[in-house]
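K.L.:
I need the structure of the sequence given here:
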Amino acid sequence: MTIQVAKLSNPAVREFVSAVNAHDRDAFRAVLAPGATMSDDGSDRDLDEWTEREIFDSHGHMEVDNESDGGLALLARYSNDAWGEMRTRWSFTVDDGGKVSRFETGQA
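P.N.:
Got it, this is the predicted structure:
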């Protein structure tokens, strides 16, 4: 069963998923802390390059199936034009200002 984005419990994660699904680069950048980092399948990636390729250029979309760790960990069906749909896990680090300072994703 899919969790509606508006019902995600962590505000920063909710904004992150909403921005991804709306393909809104400005909203996406606004939820990230300065110097934010990320990894994909355990390897650190260049955040700007990865998000352009995997989210914005390829119309990425997250359907969240489960959240845990106070809303900082998600299981989601992620789809984009490059890879189709896959089950993915996402974990987030949110700083004291409510911005995502790091996210990690990979196949679940």
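K.L.:
CA atoms for contacts and neighbours, from now on please.
P.N.:
Will do.
K.L.:
where exactly do the strands run in this protein?
P.N.:
Ranges of strands within the chain are 32-40, 43-45, 61-68, 73-80, 84-94, 100-107, based on DSSP state E.
K.L.:
now show me the structure for the sequence below, then we'll compare the two:
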Amino acid sequence: MLTDPAVRALVAAVNAGDREAFHGVLTPDATMSDDGSDRDLQQWTDREIFGAGGHMDIESESEDGRSLIVRFRNDTWGEMRTAWRFEVAENGRISRFETGQT
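P.N.:
Predicted structure coming up:
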């Protein structure tokens, strides 16, 4: 059970392959980066998550629940150990996430 409700909802949406729930937990202007480079969120999630069977297995979370170490896998790249950091807006939705290999 992840501490932060928005992060918990995003992980559940990824693992269920639920694109609508995933976008529902994000702010309309949400942004993201992968390995330190800003990416187009829609294109990246289509390619890396929803079009490739993306799945997150949580190894650990920080005390605030907004930083995770994850074994992420998809049909394109296989499994890799990744770090994820989330910014959550006052409305409880994720406004930005950053991911990259550890």
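K.L.:
may I have the TM-score of the superposed chains?
P.N.:
Put the two chains on top of each other and the TM-score (TM-score structural alignment, normalised by the length of the second structure) is 0.99; 102 aligned residues with a C-alpha RMSD of 0.5 Å.
K.L.:
picking up where we left off before, and Lys7 of the first structure, which of the strands of the first structure is closest to it?
P.N.:
Closest to Lys7 of the first structure of these is strand 61-68 (C-alpha to C-alpha; 10.3 Å).
K.L.:
hang on, the earlier thing: TSV for the strands of the first structure, including mean neighbour count and distance to Glu54 of the first structure?
P.N.:
As requested, these are exported to TSV (neighbours: other C-alpha atoms under 10 Å; distance: least, C-alpha to C-alpha, whole Å):
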stretch	mean neighbour count	distance to Glu54 of the first structure
strand 32-40	17	10
strand 43-45	12	11
strand 61-68	18	10
strand 73-80	20	7
strand 84-94	18	11
strand 100-107	19	11
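K.L.:
to Ala19 of the first structure, which of these lies closest?
P.N.:
Of all the strands of the first structure, strand 61-68 sits nearest to Ala19 of the first structure, with 9.6 Å by C-alpha to C-alpha.
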